[in-house]
Structures are given as C-alpha cells and as structure tokens.
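# Need a 3D model of the sequence below.
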Amino acid sequence: MSEQSLPLVYVVDDDASVRSGLSILLQACGYRVQTFESGAHFFQMQPEDVVSCLLLDVNMPGLSGLEVQEALNRRQSPVPVIFLTAYGDISMSVRAIKAGADDFLSKPVRKEDLLRAVDAAHQRSAKARSERVRLDDLRYRLGQLTERELEVFHQVVRGKLNKQIAFELGTSERTIKAHRSSVMEKMQADTLAELVLQATQLGVLNSTQAQK
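Next up, the predicted model:
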C-alpha cells in the first residue's frame, strides 16, 4: 500500500509536544498524519478527498476546537471529528457530540482508546466517501440523458405506463418504449425497482412518491 493510500489523520493542537507524540504514535500504527498548530492553520489547508478523520484539541488560542467544529459543519465537511482535551467537562462533551463529533477523549489518552476512536472514525469516513462516489456516479449517469429521456425518466419512476407517458408527451408509445430502454441502459438499471431506487437516492423522487 502506497503512503498516499493510507488513512489520513489530521491533528490540530496548539501543544507541539502533543502534535509530535500523536504523529509518532499514529504513523507507527500505519496512519498518515498531518499536524496543525491552530484551527486557522488547518483551514488554510485544502482537505484531501481520502478516508480521514480529525483529532481536535478543544482549548486553543484563537479558534477553539468547538468553533472549528462549527465551521466544519457550516462547510458540510465530511471529515469525522474526535475531540481531545485536558480540561473537558460533561456539558462540553455533550455539546460536541450533539454537533456530530465521533468521540470526546481526555488527555492523556490511552493508546487503545485513541486507536479505537480513530479506526471507528475512519470506517465512517470510508462509508461516507463510498456513498459520495456512488451518488456522483449516479448524477453523471443522469446527466447523460437527453432532455426527452429525462422527461420519460421522471414519468417512469412515478409509475406511469408507456401509453400514459406517450399521451402526456404527445408522442407514440413505441417512441416512449425506445426512450425508456435508453434510460434504463444509461442509468445502468436492470429493473424498474432499481431505477426508482436511483431516483429516490438522487432526490428526484421522495420515499412517499416511491411507495405509491
């Protein structure tokens, strides 16, 4: 496995000794590590589209860890966040978890607890990334449909018969059948049920409409 393909851990902590210690430990355990001394420095970096997670100190000069998390949420960042703090309290951890943090660990953190949290975060990152790739592929397929095929697609996934679609679009049933076949081929759907599922996942069709 090349270094670039290793799961990535971002470490944001104002304590240089903590950054160094975590980096050495995580690299020894097979992870790729990038360290930052502040939230501001972290946001200057262009995130990589890879399986990753963020180890984030809570109490830092400038942007606090919770403020970094809030900024990430506003940007709809997919990177899972694990908080590390020497001064955490219950209310702070509850706030972090409610905002979507994967874990909230106290310093000094045990190696086993850290690796467990990082592994769980990377699993979630991998699953989310796979889902994004799949949806991007579906959007690409949808973009290959002609304007008329897209009209047929919208009607088909709502359960309309070929003759109903032909009447609504002012064309022949044979033409609709040809368009429908092309839609199935371009969307790589083997069945109507699969096409409906794709439409639901793309947001073209909501679950209530799919069930009708």
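# Only C-alpha atoms from now on, for both contacts and neighbour counts.
Will do.
# in the strand or helix carrying residue 180, what's buried?
Assigned by DSSP states H and E, residue 180 belongs to helix 173-186. By 16 or more other Cα atoms under 10 Å, the buried positions in helix 173-186 come out as 173, 176-177, 179-180, 182-184, 186.
# Alongside the first, I'd like the structure of this one:
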Amino acid sequence: MIGKRTAARLTSRYGTLLFLLMTLGLALAPGVQRSAHAAVLLDRAVVVTGEWPPFTSERMPGGGLLSALVSEVLKGMDREAVYEFLPFANALQMTDEGKAIGTFPWFRNAEREKAFAYSNPILEVEYVVFFNPTIQSPVRDVAAFEDLKDLKTVRVAGYAYGKLDCLLDFGTVECPQDAPPVADLGVVESEYRAFEMLRDGEID
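Here you go, the predicted structure:
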C-alpha cells in the first residue's frame, strides 16, 4: 500500500516495480514535515510486517516468501529492506504514522483505501473455516457465509476478512451504508490465541 499523495512522485523516481510487484504502505502525508520524514524512510526502506508463515516470518530465511520478493523489488531500486516484525495491527499503525515506508500483505477494504494506494495483488488466498473435530461443532453444517452468523467467533487484531467482515459486523453479507457494527465480538492478539480458544471450545 502506498500513500496516494506520494504515488506519482514515487513512480517517477523509482519506476513502476513498486506498484506491480509488492504491496507497500505509506500514510497520506499532511504537510511538508511528514513528506520529508517519508523521504528519509524511503531511503532507509523500513518495511513492517507480521508473523504469517510461510509468507512473512522473522524466523524464516529471507523473512518468508513474500518478504524475499519485497527485498528483491527494493534491491532493484538500490534499496536494502530493513524489516520490523510486529503484530499486524501495530504494523498498519506504524505505517499510518509515517514511521515506515510500507507494510504488507493486506486485504483491500474501503477504510484502508481512504489512506493507502495498493499495488496489484502479490498473492491470492481462499477462505476456509477451521473447527475442532473433537467436539460436536455447528461448523460441520456450514454451507454458505450466512451459516456462520450465529456462531461464536473472534477476530485477530488488525486483520480484515474481506467478504466476511460484513457478516461478522452485521450478520449479513451486505454491509449497511454508514451503520455502526451491531455484533459484540471479541478481538485477540494473534492467530495462535484464536486457535487456543478453538481447541478449548471457547469459540466455534
């Protein structure tokens, strides 16, 4: 994801590789001071991401498959990537505050589009539903998104779930316009914690 106000300037300076091969984020820069700070960060190539192996992980060679790809793109622009691995919510906030050149990988959604410009996708994912096979889970009977709306769920902080966001917020696959979420859902700090809760029967 790239800040919209800097997109044209960055394209002219570094070419289109940034937009075609990776998803970096740079917050919209209100004022000269923020823009100057962003230019310094660009030279340092500070990039933030989180633990999502095998795609991104500080415990994997090259920082994971996608991190290695981002490094190659930056190398082509004579920049060396400096990675910081944080919880994804912190990674997005750090980029929004102008403390890093960008962050990846992220789903596109309306809220993020207000502050960031996106490259073309660098990978595709599919939706799957995990459930605990050792208990009688209502998830066994799920055949469509709508079947998930009455189940006990949690979200991982900072994550977006694409088509599932409306369902989790409103109980419908279509988000009402300008309406606050009605669901009172828990938020956990990591996927690991979510799977612990699933194992212990705290969620479906």
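# How alike are these chains, TM-score-wise?
Put the two chains on top of each other and the TM-score (TM-score structural alignment, normalised by the length of structure 2) is 0.25; 78 aligned residues with a Cα RMSD of 4.4 Å.
# and the buried residues of helix 173-186 of structure 1 as CSV, adding distance to residue 118 of structure 1?
Shown next, in CSV, are the buried residues of helix 173-186 of structure 1 (distance: Cα to Cα, whole Å):
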residue, distance to residue 118 of structure 1
173, 56
176, 52
177, 51
179, 48
180, 46
182, 45
183, 42
184, 41
186, 39
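# Which of those residues sits closest to residue 105 of structure 1?
residue 186 (47.7 Å; Cα to Cα).
# how close does the closest residue to that closest one other than its chain neighbours get to residue 43 of structure 1?
Here the nearest residue to residue 186 of structure 1 in space, its sequence neighbours aside, is residue 141; by Cα to Cα, 6 or more residues apart in numbering that works out to 6.2 Å. Separation of residue 141 of structure 1 from residue 43 of structure 1 (Cα to Cα, to the nearest Å) stands at 33 Å.
# Now do the same contact list for residue 112 of structure 1.
Counting by Cα atoms under 8 Å, 6 or more residues apart in numbering, residue 112 of structure 1 touches no other residue.
# returning to that earlier point: which strands or helices does the helix holding residue 180 of structure 1 pack on?
helix 147-156, helix 162-169 (3 or more Cα pairs under 8 Å, 6 or more residues apart in numbering; DSSP states H and E).
# Helix 147-156 and that helix, what's the angle between them?
Angle, helix 173-186 of structure 1 to helix 147-156, by axes from the mean of the first three to the mean of the last three Cα atoms, to 10 degrees: 90 degrees.
# Which helix or strand lies directly C-terminal to helix 173-186 of structure 1?
Following helix 173-186 of structure 1 in sequence, per DSSP H and E, is helix 192-201.
# Please identify the buried residues of that next one?
Quick answer for helix 192-201 of structure 1 (16+ other Cα under 10 Å): 195-201.
# Closest to residue 20 of structure 1 out of the residues you listed?
residue 201 (42.6 Å).
# OK, contacts around the closest one?
Contacts of residue 201 of structure 1 (Cα under 8 Å, 6+ apart): residue 135.
# what about it, distance to residue 193 of structure 1?
When residue 201 of structure 1 is compared with residue 193 of structure 1 (using Cα to Cα), they lie 12 Å apart.
# what's the answer for residue 9 of structure 1, then?
40 Å.
# can you give me the helices for structure 1?
Assigned helices in structure 1, in chain order: 16-28, 39-43, 65-74, 90-98, 111-143, 147-156, 162-169, 173-186, 192-201, 207-211 (criterion: DSSP state H).
# how much space between residue 5 of structure 2 and residue 154 of structure 2?
35 Å.
# Please say which of the two ends up with more neighbours.
The residue with more neighbours, out of residue 5 of structure 2 and residue 154, is residue 154; 20 against 17, by other Cα atoms under 10 Å.
# That one contacts residue 191, correct?
No: contact between residue 154 of structure 2 and residue 191 fails when scored by Cα atoms under 8 Å: they sit 9.9 Å apart.
# picking up where we left off before, can you report how many residues lie near the residue nearest to residue 186 of structure 1?
So residue 141 of structure 1, with other Cα under 10 Å, has 15 neighbours.
# and it, how far is that from residue 183 of structure 1?
9 Å.
# cool, and residue 22 of structure 1?
Counting by Cα to Cα, the gap from residue 22 of structure 1 to residue 183 of structure 1 is 51 Å.
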